[in-house]
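In: okay, here's the prediction I keep looking at, along with the sequence it came from:
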Amino acid sequence: MEKYINAFTDSLLNTLDYTWRAMTFDVPWYTNFFWGLTAISLLVWLLEIAFPWRKDQSIFRKDFWLDTFYMYFNFFIFAIVISGVYEILGVLFNDLGITAKSFAIIDIASWPMWAQLLVFFIIIDFVQWFTHVLLHRYEFLWQFHKVHHSVKEMGFAAHLRYHWMENIFYKPLKTFGVMILGGFEPEQAYVVHFIAISIGHLNHSNIKITWGPLKYIFNNPVMHLYHHVKALPDGHRHGINFGISLSLWDYIFKTNYVPEDSGTIELGFPGDEEFPKTFWSQITYGFVKPKKKQPSN
């Protein structure tokens, strides 16, 4: 038991220490996710201001500050809290004889760095796409994913507006993706993480980008806006356009749908007018049964 307690404590303190050092510029810029996230956010926000797709949408759109808080909460505050739990699970798996190479299909450690990063990017993106599909398909998971779909006006910060339980679902499957690669994460994996953050921010931004012919490979704001459409098209009751960074999975598995590109569609989900509006009520949603409004006399 002491081993697990020490693993939890050490991981918690190490994550807290890293976050503080990142905030105080004591981490190299190319691995500094705190200021990297901040810089990418500011850049995409400036692009939204300079080249707005929906011109009647305010610079400080609806829930702008709530979504901004979600970014730092999910990326850092929750990461600090949960890091110890993940470390305990790692120790437990090791005790059970399950190692990082237990499910290895390929070992990319000896490949050129560009090939490592490319395969790492593709595998992790597919795992995230598959997880995203599950969040829509199963009602228990959808209850948590509703937080992300409660966005009514799209902007860059909506990218990281999601229930903390999604971290619980994504992390193990992403770890499994790494295990498929021989338990190996490329030394320069931070490049992939920053690319994914940038693409995710752009996909949720108020900027009209389609990438031309590359739209069949890379996700884009027009395609992703329809993922958030309130009225789903016939034959797609579980959702459409599940792509994270890559759109090709949707085209392969026939979950793509982009009928037009005006950007004027209504966002949300049926019944979202009753969905909680505050941060605390949203992050407890799925566990606490919402109070029903009393009918007015």
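Out: That came through fine.

In: use CA for all of it now, contacts and neighbours both
Out: Fine.

In: buried residues in the helix or strand where Lys146 lies?
Out: Element membership for Lys146, per DSSP states H and E: helix 139-149. Neighbour-count burial for helix 139-149, counted by 16 or more other Cα atoms under 10 Å, picks out Leu141, Trp142, Phe144, His145, Lys146, Val147, His148, His149.

In: now for it, which elements pack on it?
Out: helix 113-137, helix 165-180 (3 or more Cα pairs under 8 Å, 6 or more residues apart in numbering; DSSP states H and E).

In: so can I have CSV of those showing distance to Leu12 and mean neighbour count?
Out: As requested, the helices and strands packed on helix 139-149 are exported to CSV (distance: least, Cα to Cα, whole Å; neighbours: other Cα atoms under 10 Å):
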stretch, distance to Leu12, mean neighbour count
helix 113-137, 25, 18
helix 165-180, 16, 17
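
In: right, so of those helices, which gets closest to Asn206?
Out: With Cα to Cα as the measure, helix 113-137 is the member of the helices and strands packed on helix 139-149 nearest Asn206 (22.2 Å).

In: so the nearest residue to Phe51 once chain neighbours are set aside, which of the three states?
Out: Among residues not flanking Phe51 along the chain, Ile207 sits closest, at 6.3 Å (Cα to Cα, 6 or more residues apart in numbering). At Ile207 the chain is in coil, as set by DSSP: H, G, I helix; E, B strand; the rest coil.

In: so how far is Arg54 from Ile207?
Out: 8 Å (Cα to Cα, to the nearest Å).

In: of the two, who's got more company?
Out: Set Ile207 next to Arg54 and count neighbours by other Cα atoms under 10 Å: Ile207 wins out with 26 against 16.

In: which ones are touching the more buried one?
Out: Contacts for Ile207 (Cα atoms under 8 Å, 6 or more residues apart in numbering) come out as Leu47, Glu48, Phe51, Pro52, Trp53, Arg54, Pro221.

In: which ones among the residues you listed map onto helices?
Out: Leu47, Glu48, Pro221 (DSSP state H).

In: just give me the neighbour total for the residue nearest to the last one when sequence neighbours are not counted.
Out: The spatial neighbour of Pro221 that comes closest, neighbours along the chain excluded (Cα to Cα, 6+ apart), is Asn203 at 4.0 Å. One way to gauge burial is a neighbour count; for Asn203, by other Cα under 10 Å, it gives 29.

In: OK, contacts around Asn203?
Out: Counted by Cα under 8 Å, 6+ apart, Asn203 has contacts Phe156, His159, Asn219, Asn220, Pro221, Val222, His224, Leu225.

In: ok, structure two:
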Amino acid sequence: MEKYIDIILKSYSGYWRYLKYELTHVYHWDNYFYGLIVISLVVWLLEILFPWRKNQSIFRKDFWLDTFYMFFNFFLLNLIVLIALSNTTAEFFNDILGLFGWHVDSLQVFSVSELPKWLGLLIFFLIIDFVQWNTHILLHRVPWLWNFHKVHHSVKEMGFAAHLRYHWMEPVVYNSILYIPIAIIGGFNVQDVSIVYFFSIVIGHLNHANLGWNYGPLKYIFNNPKMHIWHHVKELPEHKKYGMNYGLTLSLWDYIFNTHHVPHDGRDIELGFHDEDDFPKTFVKQTIYPIKSKK
């Protein structure tokens, strides 16, 4: 038990030092804090210059709530719980393996560090995105997970910051499921993670932005605003009762596994879900909603 307490304390102190470094060292390329700000401002400017829904306000419905979610989930959540929980879970998993005489390295099938840089980065990206696509489906199909995911689907007007409006439990689920495939295929470094992370943020922001783009032929590879808005539609088609267009960065998986659905231009479709009238409107109440809900 002392070991786990020590891991938790070191996680808090370590991430606090890292966060202070991010805030004070502006000019390193993998600075997540200022990188998020720059990406957000650029995509917001694109929304202003090329709005798809021209009658939607620049400061759309819940703009400031989503902006708070964006910074809370990207930074404060790590400080409050996520890093400590991730490190403790990883150590607990290693201890369980140790009971059988195994360790994480023994799970590794191959290392991407042995491959050309571009190929290793591509494999890392594809693994991450495919696992996240499957996890996203679980969030829609498992009722108790859907209660957490409702926070994201409570968006009524799409905009870039809606990308990071989600319940804090979601990254716990995503990271827990990602742990094993990353352990099996090792050799990832900090630079790989940063490149994939920033690319995913850009695509995620664009997916949720007030932009009428579909990227032409690339729509079959990359998720896009015209496709992702149908993921948020309130009235689901009968043959897609759990949802559709689950891709985070790539639309590829939806086209391969027939979970895509873009019947027409979805610019003015109603967003949300059926019991949204009973769903709370503030951050605190949305955070405790899944715990209080009996559904």
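Out: The structure has been received and is ready for your questions. For clarity, every value in this text was computed on a predicted model and none was experimentally measured.

In: where does the TM-score land?
Out: Laid over one another, the chains give 0.94 as their TM-score (TM-score structural alignment, normalised by the length of the second structure), with 289 aligned residues with a Cα RMSD of 1.5 Å.

In: tell me the one among the contacts of Asn203 of the first structure nearest to Ala39 of the first structure.
Out: For the contacts of Asn203 of the first structure, the nearest to Ala39 of the first structure is Phe156 (12.3 Å; Cα to Cα).

In: now do the contacts for the closest one.
Out: By Cα under 8 Å, 6+ apart, the neighbours of Phe156 of the first structure are Ser41, Val44, Trp45, Gly200, His201, Leu202, Asn203, His204, Ser205, Asn206.

In: mind giving me a markdown table with the contacts of Asn203 of the first structure and columns for distance to Glu274 of the first structure?
Out: Below are the contacts of Asn203 of the first structure laid out as a markdown table (distance: Cα to Cα, whole Å):
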| residue | distance to Glu274 of the first structure |
| --- | --- |
| Phe156 | 24 |
| His159 | 22 |
| Asn219 | 30 |
| Asn220 | 29 |
| Pro221 | 27 |
| Val222 | 27 |
| His224 | 24 |
| Leu225 | 22 |
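
In: now the buried members of those.
Out: Phe156, His159, Asn219, Asn220, Pro221, Val222, His224, Leu225.

In: now which residue in the first structure aligns to Phe160 of the second structure?
Out: Mapped onto the first structure by TM-score structural alignment, Phe160 of the second structure lines up with Phe156.

In: nearest residue to Tyr226 of the first structure in space, please, no chain neighbours.
Out: The shortest distance from Tyr226 of the first structure to any non-neighbouring residue, by Cα to Cα, 6+ apart, is to Val258 (6.7 Å).

In: so what does the one you found match up with in the second structure?
Out: Taking TM-score structural alignment, the alignment pairs Val258 of the first structure with Val262 from the second structure.

In: got the contact list for its match?
Out: Counted by Cα under 8 Å, 6+ apart, Val262 of the second structure has contacts Lys226, Met227, Trp230.

In: what of Ile240 of the first structure?
Out: Ile240 of the first structure touches Tyr226, His227, Leu232, Asp250, Thr255, Asn256, Tyr257, counting by Cα under 8 Å, 6+ apart.

In: most widely separated two among the residues you listed?
Out: Leu232 and Asp250 (15.5 Å).

In: tell me, how many residues neighbour Tyr220 of the second structure?
Out: 19.

In: to which residue of the first structure is it aligned?
Out: That one, Tyr220 of the second structure, aligns with Tyr216 by TM-score structural alignment.

In: contacts only, for the aligned residue in the first structure for Phe148 of the second structure.
Out: Matched by TM-score structural alignment, Phe148 of the second structure corresponds to Phe144 in the first structure. Taking Cα under 8 Å, 6+ apart, we find Phe144 of the first structure in contact with Tyr162, His163, Met165, Glu166, Tyr285, Gly286.

In: closest to Phe121 of the first structure out of those?
Out: When the contacts of Phe144 of the first structure are compared against Phe121 of the first structure (criterion: Cα to Cα), the nearest one is Glu166, at 19.8 Å.

In: roughly how far apart are the counterpart of the closest one in the second structure and Leu271 of the second structure?
Out: Taking TM-score structural alignment, the alignment pairs Glu166 of the first structure with Glu170 from the second structure. Distance from Glu170 of the second structure to Leu271 of the second structure, counting by Cα to Cα: 20 Å.

In: please apply the same query to His261 of the second structure.
Out: Taken as Cα to Cα, the span from His261 of the second structure to Leu271 of the second structure is 15 Å.

In: what of Asn189 of the second structure?
Out: 39 Å.

In: looking at the two, which is more packed in?
Out: Between Asn189 of the second structure and Leu271, counted using other Cα under 10 Å, Leu271 has the larger neighbour count: 19 against 11.

In: show me the contacts for that one.
Out: By Cα under 8 Å, 6+ apart, Leu271 of the second structure lies in contact with His153, Ser154, Val155, Lys156, Glu157, His232, Val233, Lys234.

In: repeat the analysis, applying 7 Å as the threshold.
Out: By Cα atoms under 7 Å, 6 or more residues apart in numbering, the contact set of Leu271 of the second structure is Val155, Lys156, His232, Val233, Lys234.

In: with His136 of the first structure instead?
Out: Counting by Cα under 7 Å, 6+ apart, the residues that His136 of the first structure touches are Trp142, His238, Gly239.

In: the first one reaches Val133, doesn't it?
Out: No - no contact is recorded between Trp142 of the first structure and Val133 when judged using Cα atoms under 7 Å, the distance being 9.9 Å.

In: just tell me what Leu107 of the second structure corresponds to in the first structure.
Out: Match for Leu107 of the second structure (TM-score structural alignment): Phe103.

In: kindly report the same for Asn245 of the second structure.
Out: So, by TM-score structural alignment, Asn245 of the second structure is matched to Asn241.

In: name the helix or strand for that match, please.
Out: Going by DSSP H and E, Asn241 of the first structure is not in any helix or strand.

In: picking up where we left off before, how near is the match of Phe148 of the second structure to His236 of the first structure?
Out: Using Cα to Cα, one gets 20 Å for the distance from Phe144 of the first structure to His236 of the first structure.

In: before we move on, what about Ala100 of the first structure?
Out: From Ala100 of the first structure across to His236 of the first structure, the span is 37 Å (Cα to Cα).

In: tell me which of the two has more neighbours.
Out: Ala100 (19 against 11).

In: residues contacting that one?
Out: Ala100 of the first structure touches Met179, Gly182, Gly183, counting by Cα under 7 Å, 6+ apart.
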